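Enquirer: Here is my input, please return the structure:
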Amino acid sequence: MEHPTALSPALVPDRRSRILDRLTRPILDTVLPRIDSRVLASTRPFTTPEVMRPHAESRRWAWTHYGVFLPELPSPHRYLNTMTFIGATGALAFDNDYLAADDARDTATVLSSTAAEGQHHYRAYDAGRDCSFAADGSRLDWGRDLSITGAYPYFHVRGHYDEFDVSLDIRATDQVSWFVRTPLYDHLSLFATATGTLTDKTGTVAIEQTLCTFEYARCMSPQSLTAQVLPTQRKLPVDFFTYQIINLDSSTQVLLTEVRAAGAVACRLAHVRSLDGTTRVYDDVAMTVVSYRPKPLVDPRGRPMRVPRQLRWRVRDATGAQILILDAEVDSPLRYGHGRGYVGAYTYRGTWQGRSSVAGSGYMEWIDCESGQ
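Expert: Now for the predicted structure:
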């Protein structure tokens, strides 16, 4: 059974748990640094492809995520994303409860889009009825819409959506960026290249070899304990998320991430990786929203969300030297369905390593539930 995205029952106001909000900061500030090995692991080769399993019937791992992101394509597409979840997250920013399967733990979703007109697929599925996930991850099918096949380092992505089709061949490197690496939650991004095609009613466009990412996550959550959707008061208070990808040139990619929960920072990192094998991780990172769009976006449930018009990133190394200054203007349609938020593209200009000018188009994911929206 496929669940439509535009349902219209009356809105129920979010009522967050003050207790969970108050506990979040000491956990993130004190406990997480002691158990998270993400920075060290991001400087070592990837040697554990066996972790990338769907765990579709697991009651230990509440959810898994597979993602493939091409951050810069020629206009009008500009980017191509394939963003999936298997299982409900139990987190405020990522759950759309109105799409839940009869057993919330069986909820699966696919978001795939570009900036081209009409190229936006967002749909929910019942993993037990609509999907087929091989236990070893070698074949993953979300209904008839999306399949991801293969095994590290080679993957194939086939998307067959209402308005467009996608075919991608992915070759991953052994360079891995970890956003989280703990006993409770793993989230990684493999540096990769892609070739393929995009097809719509106007014809087929070839995707020449380009830098991309192949991503995987698995996470424990209170949602795994119950078939019922967790009420807002019991969801993990992750309320701000942005993830942005830019290809500085034909061999160098930058990942920019900021995640907050109840006002505390869970992740604020810049990962830089190059096809020559160079990998760097920076934690002296600042993102500033220079301006928001005059009006918030409103999702199919009537929920408003403020979204940026202009952004600035600043990345420095351990000595304080400027690594990256980036000014970005969000100038593409924003596509709903990354959890409660949106994805899209921006045009950026900046300075790399204090001397080189850079410019291009980047990919952005954005969820902002902080302001009581």
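
Enquirer: When you work out contacts or count neighbours from here on, use the C-alpha atoms and nothing else.
Expert: Will do.

Enquirer: what number of residues lie near Ala88?
Expert: Ala88 has 28 neighbouring residues, counting by other Cα atoms under 10 Å.

Enquirer: Same question for Ala206.
Expert: Residue neighbour count, defined by other Cα under 10 Å, stands at 11 for Ala206.

Enquirer: Could you find the closest non-adjacent residue to it?
Expert: Spatially, and ignoring its direct neighbours in sequence, Ala206 is nearest to Thr197 (4.6 Å; Cα to Cα, 6 or more residues apart in numbering).

Enquirer: residues making contact with the helix or strand harbouring Asp141?
Expert: Secondary structure assignment for Asp141, by DSSP states H and E: strand 139-142. Strand 139-142 is contacted from outside by 108-110, 125, 127, 130-134, 147-150, using Cα atoms under 8 Å, 6 or more residues apart in numbering.

Enquirer: what does stretch 240-250 give?
Expert: So stretch 240-250 is contacted by 71-72, 93, 210-211, 253-261, 358-370 (Cα under 8 Å, 6+ apart).

Enquirer: Proceed likewise with the subsequent sequence, for comparison:
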Amino acid sequence: MPKLISQINQLQQLGLNAKEGVVYQPSRGFFKIVYQGLILPNLPAPLRYFNYISLVGQPRIPLCYNAHTITTSAIDTATVLVSNSQHSVGHLKTYSIRRQCQFDSEQYKFDKTDLIEWKIPKIHLQRLDLEMGCNLTIHISENISNNSALQWGVSDYWSTLCLCEGEVFYKGQKYQVEGLGRFRHARALHLPFLSLCFYTCQIINLNETTQLAFSQIRNQWNIILCSRLDIQEFGKPVESFTEDVNLHIHRVYPKVRTPNGKEMYLPREFSWQCKKNGKIIFELYAQSRGDYKFGLAAGYVGSFQYQLSWNEQCLQGEGGYCEYIDCRPLRWQEKNQDEKILDKLMLLQPCLYKK
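Expert: This is a model prediction of the structure:
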């Protein structure tokens, strides 16, 4: 029980901490885990979305630990996931940090395939691959206001809107990309085991300047540690909602076994609801496109169609972006499905007929 309370307190103390400034540097010293990710939602067909996510080292967290990609040791393993809605077999690349990677203060180089270069506020991403590649330039704000850190300085994280331009290559076709995205960066110590077992995040561009992101984290006991909605307009501070932000899974695909030997259910239809003072202020209903790809740490990425209501307006789109990892024991995953059936049965009203 003390361990559980400590984990909840750590997540509850995540907060805005812009005073420390943005830390952006390769893994060194005690910080062995480094995450970087670009997400571009709401792209035109056939891409629908695009992501470029690198993870240096694998922390001792069920959400992140993927034994399938480890060849030497967890701390020597780097992965780079580059995907869109189209089918691909080589979207996840695995590297030995010691043998195949070169890191310095201005770039990460993963063998001869993946390259991340930065000179803040500009970041360059490149993948040289016959199946799917990219050459993208990211422009981020110099004043990142949503910088946050776990207590004791064991981890820090920031996420910001960005403008992205460049080219995506897929099976001989070239697609021009230009628009609003999200860039995330995090680093952490090689922490002891933390029982973070469920994570999901959905990102949508409402228009050319405004983006929203839903996210939720649970532990192995199915306790919600964090559930939030972030709405941000480019060049302005993020507006966050952390009370009465609820996720509902309505239908799932048949149970899948991941390459690392875990079993989980992926959402087919789901919804988010955010209330303020008991009144619904934001509601999203989504249908997965069925294009899930494994490789986001121990889970999947994909896209979805959606309908949403906000400020008495109804909107719909085709290219919402979804991240989903569920490493909870199956009794929690399957219990949720049984509860939905029971909920429907409870709606049935008995009728008495007098003869």
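
Enquirer: coming back round to it: to what extent does the following helix or strand past the strand holding Asp141 of structure 1 diverge from structure 2 after superposition?
Expert: Downstream of strand 139-142 of structure 1, the first helix or strand assigned by DSSP H and E is strand 146-151. Strand 146-151 of structure 1, aligned to structure 2 and superposed, deviates on average by 1.2 Å (mean Cα distance after the TM-score superposition for structure 1).

Enquirer: what range in structure 2 matches strand 146-151 of structure 1?
Expert: Taken onto structure 2 by TM-score structural alignment, strand 146-151 of structure 1 occupies residues 114-119 there.

Enquirer: longest helix of structure 2?
Expert: Taking DSSP state H as the criterion, structure 2 has its longest helix at helix 330-346.

Enquirer: neighbouring contacts of that helix?
Expert: Trp221, Asn222, His250, Glu263, Met264, Tyr265.

Enquirer: Mark which of those residues are part of strands, please.
Expert: Residues of the contacts of helix 330-346 of structure 2 located in strands (DSSP state E): His250, Glu263, Met264.

Enquirer: The first one maps to what in structure 1?
Expert: Under the alignment (TM-score structural alignment), His250 of structure 2 pairs with Val290 of structure 1.

Enquirer: cool, and the last one?
Expert: The alignment partner of Met264 of structure 2 in structure 1, by TM-score structural alignment, is Met305.

Enquirer: For Tyr216 of structure 1, see how far away that match is.
Expert: According to Cα to Cα, to the nearest Å, Met305 of structure 1 stands 27 Å off from Tyr216 of structure 1.

Enquirer: coming back round to it: surely the match of His250 of structure 2 meets Leu326?
Expert: No - between Val290 of structure 1 and Leu326 there is no contact under Cα atoms under 8 Å: 11.8 Å.

Enquirer: So those two - more neighbours on which side?
Expert: Using other Cα under 10 Å as the criterion, Val290 of structure 1 and Leu326 rank with Leu326 on top: 18 against 13.

Enquirer: returning to that earlier point: residues contacting the match of His250 of structure 2?
Expert: Pro308, Arg309, Gln310, Leu311, Arg312.

Enquirer: In three-state terms, how would the closest residue to Leu168 of structure 1 other than its chain neighbours be classified?
Expert: Among residues not flanking Leu168 of structure 1 along the chain, Gly196 sits closest, at 4.3 Å (Cα to Cα, 6+ apart). Classification of Gly196 of structure 1 using DSSP: H, G, I helix; E, B strand; the rest coil returns strand.

Enquirer: Contacts only, for the counterpart of Gly196 of structure 1 in structure 2.
Expert: In structure 2, Gly196 of structure 1 lines up with Gly166, judged by TM-score structural alignment. By Cα under 8 Å, 6+ apart, the residues touching Gly166 of structure 2 are Cys134, Asn135, Leu136, Thr137, Gln176, Val177, Glu178.

Enquirer: Would you mind checking the residues you listed for buried ones?
Expert: Buried members of the contacts of Gly166 of structure 2, scored by 16 or more other Cα atoms under 10 Å, are Cys134, Asn135, Leu136, Thr137, Val177, Glu178.

Enquirer: What count of nearby residues applies to Gln209 of structure 1?
Expert: If we define neighbours as other Cα under 10 Å, then Gln209 of structure 1 has 13 of them.

Enquirer: Kindly apply the preceding question to Ile223 of structure 2 instead.
Expert: 14.

Enquirer: Also Leu125 of structure 2?
Expert: 20.

Enquirer: Pull out the buried positions in stretch 245-260 of structure 2.
Expert: Result for stretch 245-260 of structure 2 [16+ other Cα under 10 Å]: buried residues Val245, Asn246, Leu247, Ile249, His250, Arg251, Thr258.

Enquirer: so how far is the first residue of that stretch from its last?
Expert: 31 Å.
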